[in-house]
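Trainee: sequence plus predicted model, see below.
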Amino acid sequence: MEGAGHTIVNVEMVETEKNFTEEEEKHGTETKRQHFNRLDSLEKEASKVSGMASATKAASLATVMQLAFQSIGVVYGDIGTSPLYVFASTFSDRQPTPDDIIGALSLIIYSLTLFPLIKYVFIVLWANDNGDGGTFAMYSLICRHSKVSAIPNRQTADEMDLSAYKLKIPDKHLKRAHMIKEAMERSSWAKTSLLFVALLGTCMVIGDGILTPCISVLSAIEGVKKIDTSLNKDVIVMISVAILVVLFSIQRFGTDKVGYTFAPAVLIWYMFIGVVGMYNFTRHDSTVIKAFNPVYIFRYFNESPKEAWVSLGGVVLCMTGTEAMFADLGHFSVRSIQIAFSGLVYPCLLCAYIGQAAYLSKFPDHVSDAFYKSTPESVYWPMFVIAVLASVIASQAMISATFAIVKQSMALGCFPRVRIIHTSHKHEGQVYIPEINFLLMVACVMVTASFKETTKIGNAYGIAVVAVMLVTSSLLILIMLMIWQTNLLLIALFALVFVSFELFYFSSVLYKFTKGGYLPLSFAAALFFVMYVWHYVQTKRYAYEVEQKVSTHYLTRLGSDLGISRVPGVGLLYTELTHGVPAIFSHFLTNLPAIHSVLVFVSVKYLPVNKVPLDERFLLRRVGPKEYKMYRCIARYGYRDRRIGHEEFENLLMENLKSFIRIENWESRQDDETVEPSIEGSELGSEGKEEDEEIRFLDSSRRSGVVYMLGHSEVRASKDSYLLKRIVVNYVYDFLRRNFRQGFVDLQIPNKNLLQVGMNYYI
């Protein structure tokens, strides 16, 4: 369920919420005391919990090998299809000399070694959030170790008693880590910048998801020219577009059916390119093996510095799909990803590039179609078929990653509501989003039809690849400083080796900005604008709710001068606030001067964690005097948790509410130590009877019906707002809100159970 799960709050804003009822304050204080009493033991157990998580991931060797095999079909399709177009993109504007080919091959070898192998496989994969990878997972990891979150629904109350996610900094005495942590917590600029970087990485990955199907399918289909060399580009583009339409049409079946089924096809693809590469190496020019000597990189740049620098935009494409290893980590394990890449993917890719270089040293004029030209005649058509399958699977991996990223962004309140369909019972992270799927398909078809050549798309692709790498490096350095507490010399070495080279690559791909490089930046800018507008307005909207919430004395007047009657049933009033009485409540009573016999203020909060344990889903407390039968429920979800239907939610809520009543009465009896033994038994019996009566009253109220009460809010800019703010709020945000899904649709509430009252928010 999502409900009111789309607002933003800073820690400072939470601290201003002081005017909640005495009953809430008392219970909140007790909860906080229990919370802080547990911190010491939790911190001592942090390393033990981490070790247990690692042991769970390790499992048996057979399980790891099975996961490694499955990862081939889901993770490595993108990077595996890079040999289709790398040399063509590297030398797109000239015919290379033998020395150029050796220099480019040396760059490819060391790029694959430094970034996918060393950086991602052996370093970045460990910066996961309880097994989940990707930009948001790194952001989540940072937010759990410091109060720097600027995403929606982040409140102090949300974290209470959330045992699996209170892993604090292991060593409090490391001054550097604490200084960084405290400095970031004090700086609103640091919080905003951190969210900015996370959103930027997210937008670039989505841009990658648009370009991967285009370049992979188009480069694979170019092999059809073997039938007739006179085939023009338009025919190849039409075939590619048809395959793309089919590819997006089958997305509704999910990653399980589309991706896992084709793991054998990707395995065969890697075996093919590896064997063909070794064949070309032994047949044409075995001296290209000298490219393992990095001296040839320096010679390459020394001979023609500018041309070598420009060619980096093509070399970087050998690393496309590297981010997928990290983004799809949640479906597998660190060890399985490491085994699959180190044992199969890396050596096969090296063989493929070395073989192509050996062929091009004899036939440099074939560089524009190096892959298919270097394929032996006897295996040409089997290779073509497998190449098409591999390109489809490569596209599938990035499309699925895009769906998962959009879901995370939406759950954390950084993206408008869209319909999410879970396609797997085994993996909750595997989802299908029809609206996003359609937009991706339209974008891919337009890019393929307009660019028509892989070299032009490659110019755009490189920017997306390197930008995501830079974002990952930035977040990883912060994790090293604040969480891993790595030696400063090692961090400096990491920045010197990886970040400096990534910036060098980035300068090269930006050089081709006018030749297609503007495309991913345009996509990212449009997505970032949508996310920022949604984030900004929701932040202001929450601030307005805090400011306009009802006085605490309002509750004490409900049964007297307000003349409010109680009707049988359970009312679930959704609100963004976790303390105090929301203004929408008084607005309801103004229009309908009656409330249900049981009223629950429900706040649905998405936390920057991947999953929240089911037994820790709800935080419950009373609102107002006990006889009012009014409660507050904070329902907490992680960004990978599955939303449940209203009936299941009702069942869970009622069961937890009954448990809360029993625990509350038990604690009350335990605290009453001053009661004399002669009357203690009678009091215990009275309290037990009171507890049973309240639970029976809950059951009878539910049988009378459950009604969901939502505020249908219109957000408008205040009259004194400047022009840009009025445009953003009154037109852009309003357009997004009206054209995306409404809150009650996400809650899956039948119309007969829904009660909405309109209210204007002026921000």
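Mentor: Okay, I see it.

Trainee: CA atoms for contacts and neighbours, from now on please.
Mentor: Noted.

Trainee: isn't R335 right up against A59?
Mentor: No. With contact defined as CA atoms under 8 Å, R335 does not count as touching A59 (10.0 Å).

Trainee: for those two, indicate the residue with more neighbours.
Mentor: R335 (20 against 12; other CA atoms under 10 Å).

Trainee: use this one as the comparison:
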Amino acid sequence: MTSTHMDKTGDGAGRKGFVGLVIGAVGVVYGDIGTSPLYALREALRPFAADGVHEAEVIGLISLMVWTLTIIVTFKYVLFLLRADNDGEGGTLSLLALLMKKMGRNVPVLFFAGLIGAALFIGDAMITPALSVMSALEGLKLVTPAFAEYVPLASAAIMIVLFAVQSKGTAAVSIFFGPITVLWFLAMAAGGVIHIGDDWRILEALNPINAFLFLTHAGSVGLIVLGAVFLTVTGAEALYADLGHFGRRPIQMAWFVLVFPALLLNYLGQGALVLAHPEAATNPFFLMYPDWALLPVVILATMATIIASQAVITGAFSLARSAVHLGFLPRLRIKFTSETNTGQIYVPSVNLLLLVGVLMLIFSFGDSESLATAYGISVTGTMVISTMLAFQFLRAVWGYSLLLAAVLLLPLFIIEVLFLAANLLKVHDGGWVPVALALAIMILMWTWTRGQAYLKRLRANNEIPLDSFIRSIERKSDHSPVTVPGTAVFLTSVPDRTPNVLLHNLKHNHVLHEQNVILTVWTEDEPYVPDSRRIKISQLSPRFVRLDITFGFMDDPDVTRALALCRESGFKFEIMRTSFYLGRRNLVRTPNTGLPAWQERIFMALEGLAIDPSDYFNLPSNRVVELGEQIAI
């Protein structure tokens, strides 16, 4: 797959196609941020509930929410980051890959920033479905209070069904995501329009001075409240992460035409309702609607939260695939659920991890109010990381001076750090959960990366240089191995060294094929590599060929398909006369070598999760020969 201008911007799709992309973006990109009105103002008002809610507090909070949406979502994501693409792809790992390509892979700050950002996103992918669905179902308590005790069970049931159908793919139902979410935003806008007239003073919230005055007078409570205010922009990272699916212009159009106006109207309407009826602060979103509309709104809200959850799950799958290809995770089993859209994937291990995490959160916290305290840290952390990477992007890719890049991004960075500090105050109230999740995932990725680097160094130091081996083997002597017909392909990650599996084959079988291919698969720091750059063939000797196959980190690493391209380059072989030799590693722990003992255990466990190279690279199973090798770590 190659990126075109239309891929990056959404131009060229035609009027009908462009509208379809806009509606699709509403469903996938904005599903998460569209569920924030369910709980954001409710949580922000909670610190003031004991003493009663006053006018200045309501107007100040709504002003903070309005300008948080404006500064972080509109300015940072919609107008800036959507232009910082890696060949049309967005997201933290995509941006990291682009920077590593420009600045080199051995930049520790970039490497750990990428690990932290990816780990925080996985933590967010667990909390978002649990919080969103519970918030929607809790609206039924206004219909019948008896339903309150069943909210966790109902939420868990919905989550189990949602995760269970992931293996079937979402292509069949995703066509409804956009229209349902459009209807949801229209319902939110209508609720806001109806209630803004309850107290016209709420329009003062459009003045950013009221947000500033609120913070200066609120004291320490203001910092606490910032954590709840930030809930209004949870899901903003999806704008950037899903850039490759819809293009820049459809995402921007959806924001300015529908999503942003609907969110503003709804928050203003909630604020006006609370000004006129302070008792509505307990659940301002659902109390905006008349009794006859309450049940339909709850049903629509539940569907919207399920769609938002699906978007986060899909994002987690895509992130896992990118992490595998960039070497942050072991080879995981990835199933493509669509024959036409390579973005529709299913990663069983990630799916199970998310489901277990979501169910634990639902039953541990019990309601959305408790879980909301744990929300925000992972999102703010991800945003701070993306701003740091964006700063490097301005310097390394766009060539901005240090001063200009700082002028543009330092104010935004300070704002996000304040939000992060506010959310960190919630660590003792449950905020430790996303921190612990992110830390665990980061340790896993760091351990895998470090272990792989150690094994690569070990092989480079211990294996025979390939050119020396070829010179010795091509000399005719009485001890030369028997030549057999056919082609042997030996996979290796260190192409200038002789693969151990080749030496083992000579040692045990005493034969050498008439054609031997030393195959190395590379992953570029760009999302897609065109077929014209897929393969590189180098003739090393009459019997030895070096073959390099290159994929992008979003490509499907189908080696069999790539080998078919060799025929176009004049390198011909018959697949049914070809054997693929793979080395099966048997890791053995040894003291005082390589990794610390605790990392050795983790690395060996991760090694056990990795699927066979033959499955990962789609090699014909009846043509694969595996030879074991013992490696001390």
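Mentor: On my side now, so go ahead. Predicted model, so just to flag it, every value in this text is computed and none were measured.

Trainee: max-length strand in the first structure?
Mentor: strand 594-606 (DSSP state E).

Trainee: on contacts alone, who are the packing partners of the helix or strand following that strand?
Mentor: Proceeding N to C from strand 594-606 of the first structure, the next assigned helix or strand is strand 618-622, under DSSP states H and E. Strand 618-622 of the first structure makes packing contacts with helix 22-58, strand 630-637, helix 646-671 when contacts are defined by 3 or more CA pairs under 8 Å, 6 or more residues apart in numbering; DSSP states H and E.

Trainee: all helices of the stretch 451-600 of the first structure, in order?
Mentor: 454-479, 488-494, 500-511, 518-548, 553-556, 583-591 (DSSP state H, counting those that start in this stretch).

Trainee: what does the stretch 251-400 of the second structure give?
Mentor: Using DSSP H, counting those that start in this stretch, helices in the stretch 251-400 of the second structure cover 260-276, 291-325, 348-365, 368-372, 377-396.

Trainee: can you tell me which of these is most buried?
Mentor: helix 260-276 (a mean of 26; mean count of other CA atoms under 10 Å).

Trainee: what span of the first structure lines up against it?
Mentor: Using TM-score structural alignment, helix 260-276 of the second structure corresponds to residues 346-362 of the first structure.

Trainee: starting at the chain centroid, how far to that stretch?
Mentor: On the basis of CA atoms, centre = their mean, to the nearest Å, stretch 346-362 of the first structure sits 35 Å off its chain's mean C-alpha point.

Trainee: circling back to that earlier point, ok, which of the helices of the stretch 451-600 of the first structure comes nearest K26 of the first structure?
Mentor: K26 of the first structure sits nearest to helix 553-556 of all the helices of the stretch 451-600 of the first structure, at 16.2 Å, using CA to CA.

Trainee: so that closest one corresponds to what in the second structure?
Mentor: The aligned range for helix 553-556 of the first structure is 468-471, by TM-score structural alignment.

Trainee: list the buried residues in the matching stretch.
Mentor: I470 (16 or more other CA atoms under 10 Å).

Trainee: can you get me a residue count around Y39 of the second structure?
Mentor: Count around Y39 of the second structure with other CA under 10 Å applied: 24.

Trainee: that one matches what in the first structure?
Mentor: In the first structure, Y39 of the second structure lands on Y85 (TM-score structural alignment).

Trainee: once you drop chain neighbours, what's closest to its match?
Mentor: In space, and not counting its chain neighbours, Y85 of the first structure is closest to S219: 6.5 Å by CA to CA, 6 or more residues apart in numbering.

Trainee: show me what contacts T387 of the second structure?
Mentor: When contacts are counted by CA atoms under 8 Å, 6 or more residues apart in numbering, T387 of the second structure touches L409, L412, F413.

Trainee: again, 10 Å this time
Mentor: K76, L81, T92, F393, L409, L410, L412, F413, E416 (CA atoms under 10 Å, 6 or more residues apart in numbering).

Trainee: hmm, the third one is touching S318, no?
Mentor: No. Applying CA atoms under 10 Å as the test, T92 of the second structure and S318 come out as separate, 11.6 Å apart.

Trainee: before we move on, back to that, adding distance to T128 of the second structure as columns, could you present the contacts of T387 of the second structure in CSV?
Mentor: Listed next are the contacts of T387 of the second structure as CSV, based on distance: CA to CA, whole Å:
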residue, distance to T128 of the second structure
K76, 22
L81, 22
T92, 18
F393, 29
L409, 27
L410, 28
L412, 24
F413, 24
E416, 20
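
Trainee: closest to F286 of the second structure among these?
Mentor: E416 (29.5 Å).

Trainee: what is the burial count for the closest one?
Mentor: Residues near E416 of the second structure, counting by other CA under 10 Å: 22.

Trainee: if we ignore the residues flanking it in sequence, what's nearest it?
Mentor: Excluding the flanking residues, the one nearest E416 of the second structure by CA to CA, 6+ apart is V384, at 6.1 Å.

Trainee: trace that neighbour over to the first structure, please.
Mentor: Matched by TM-score structural alignment, V384 of the second structure corresponds to L470 in the first structure.

Trainee: who touches that match in this structure?
Mentor: Contact analysis of L470 of the first structure by CA under 10 Å, 6+ apart lists V197, G201, L476, F498, V499, S500, E502, L503, F506.

Trainee: and for E650 of the first structure?
Mentor: Shown in contact with E650 of the first structure (CA under 10 Å, 6+ apart): L572, I644, N656, R702, V706.

Trainee: closest to D99 of the first structure among the residues you listed?
Mentor: Of these, the one sitting nearest to D99 of the first structure (CA to CA) turns out to be I644, at 60.9 Å.

Trainee: skipping adjacent residues, who's closest to the aligned partner of T486 of the first structure in the second structure in space?
Mentor: Matched to the second structure by TM-score structural alignment, T486 of the first structure sits across from Y400. In space, and not counting its chain neighbours, Y400 of the second structure is closest to L394: 5.4 Å by CA to CA, 6+ apart.
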